[in-house]
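structure here, sequence nowhere to be found:
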């Protein structure tokens, strides 16, 4: 048995592991599969469910690929945060489902790492000090 991800903190996207993505994707596929069975295989709702299943798989696949990059560039770091948030927010909607594990670590991550968080806080402070439209010195 593997160590549960709930036993370790998930603060930043750099803390994500492939098994985290796999666990979240599996959870979503099970939940969406249950809904798809209820909906049936015809009608617009069925098409929407199939599309949602495809989006979950694509998002998880992209995350797996990005997590394998040794030193991700800025756009890759942002994509990791975005895709995790996309999957996490989708899973969050199933909080009411039977068998949901309330100790799961579907944590929200807003930054790739501490340096990204600090840089954003610095940008916010500069924006607050200068304002949205700095006056020119004419």
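That came in fine, so what should we check first? Quick caveat, the model's predicted, so the values are computed rather than measured. Numbering: from 1, shown residues only.

contacts and neighbour counts: CA atoms only from here.
Fine.

now tell me what touches the longest helix along the chain from outside.
When the chain is parsed with DSSP state H, its longest helix is helix 44-67. Outside helix 44-67, the residues that touch it by Cα atoms under 8 Å, 6 or more residues apart in numbering are 16-18, 21-22, 25, 28-29, 32, 35-36, 39-40, 72, 76, 79-80, 83-84, 86-87.

of these, buried ones?
For those, a neighbour count by 16 or more other Cα atoms under 10 Å gives the buried set as 16, 21-22, 25, 28-29, 32, 36, 76, 79-80, 83-84, 86-87.

in terms of secondary structure, what does the helix or strand just after the longest helix of the chain contact?
Per DSSP states H and E, helix 44-67 leads on to helix 74-92 as the next helix or strand towards the C-terminus. When contacts are defined as 3 or more Cα pairs under 8 Å, 6 or more residues apart in numbering; DSSP states H and E, helix 74-92 sits against helix 18-39, helix 44-67.

now those in a markdown table, with distance to residue 104?
As requested, these are exported to a markdown table (distance: least, Cα to Cα, whole Å):
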| stretch | distance to residue 104 |
| --- | --- |
| helix 18-39 | 9 |
| helix 44-67 | 18 |
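
structure B:
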């Protein structure tokens, strides 16, 4: 296994750079290309591999467009998190291949930034409080 990269670990999607996306896309293309060579050029598995390669390319392309935005809207922020997670979860099993570091820096990100994380935590607390209030007092026997 190779040694971990010295780059910082991602915490939020706002920390993503175009280079991060390009590196992850390149890694995926290399791994999927290797699998495609074994699969061959005919049959259903070959068509599935081609489709997966197209999805990786589309997802990475969409991320590149979104990362160019200076002030992304809420839906765009959510799309950045989602597309990164999609690429990351596709790459994750390949991180365990011989010669690759399973602790690569393309970590799971669940929030766009700290403000987004705080808002989500507050929403969860509000929902939990509302659920407790809706249930009313506990029944007595």
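Here it is on my side, so go on. Nothing here was measured: the structure is a model prediction, and the numbers come from that model.

work out the TM-score between the chains.
The TM-score (TM-score structural alignment, normalised by the length of structure 1) is 0.90; 132 aligned residues with a Cα RMSD of 1.8 Å.

returning to that earlier point: between the helices and strands packed on helix 74-92 of structure 1, which one is nearest to residue 11 of structure 1?
Nearest to residue 11 of structure 1, of all these, is helix 18-39, at 13.1 Å by Cα to Cα.

quickly find the element holding residue 119 of structure 1.
Element membership of residue 119 of structure 1 [criterion: DSSP H and E] is helix 114-130.

please name the nearest non-neighbouring residue to the residue most central in space within structure 2.
Centroid check for structure 2 by Cα atoms, centre = their mean gives residue 85 as the closest residue, at 1.2 Å. Spatial nearest neighbour of residue 85 of structure 2, excluding adjacent residues (Cα to Cα, 6 or more residues apart in numbering): residue 108 at 6.3 Å.

now that neighbour: how far from residue 89 of structure 2?
Separation of residue 108 of structure 2 from residue 89 of structure 2 (Cα to Cα, to the nearest Å) stands at 8 Å.

can you check residue 36 of structure 2 too?
Distance of residue 36 of structure 2 to residue 89 of structure 2, given as Cα to Cα: 19 Å.

coming back round to it: any idea which of the helices and strands packed on helix 74-92 of structure 1 gets closest to residue 127 of structure 1?
Nearest to residue 127 of structure 1, of those and by Cα to Cα, is helix 44-67 at 30.7 Å.

and residue 121 of structure 2, what's its match in structure 1?
When structure 1 is aligned by TM-score structural alignment, residue 121 of structure 2 is paired with residue 121.

which ones are touching the residue nearest to residue 85 of structure 2?
Taking Cα under 8 Å, 6+ apart as the criterion, residue 108 of structure 2 is in contact with 10-11, 85, 88.

filter these down to the buried ones, PyMOL style.
Selection of buried members from the contacts of residue 108 of structure 2 for PyMOL, criterion 16+ other Cα under 10 Å:
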select buried, resi 11+85+88
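
which two among the contacts of residue 108 of structure 2 are spaced furthest apart?
Pairwise across the contacts of residue 108 of structure 2, and taking Cα to Cα, the largest span is found between 11 and 88, at 13.5 Å.

what sits in contact with each of those two?
107-108.

residue 7 of structure 2 and residue 105 touch, don't they?
Yes. Applying Cα atoms under 8 Å as the test, residue 7 of structure 2 and residue 105 come out as touching, 7.3 Å apart.

distance of residue 17 of structure 2 relative to residue 67 of structure 2?
Residue 17 of structure 2 is 7 Å from residue 67 of structure 2, by Cα to Cα.

again, but for residue 40 of structure 2
35 Å.

how about residue 6 of structure 2?
Distance, residue 6 of structure 2 to residue 67 of structure 2, by Cα to Cα: 23 Å.

more crowded one of the two?
Higher neighbour count among residue 6 of structure 2 and residue 67: residue 67, with 21 against 7, using other Cα atoms under 10 Å.
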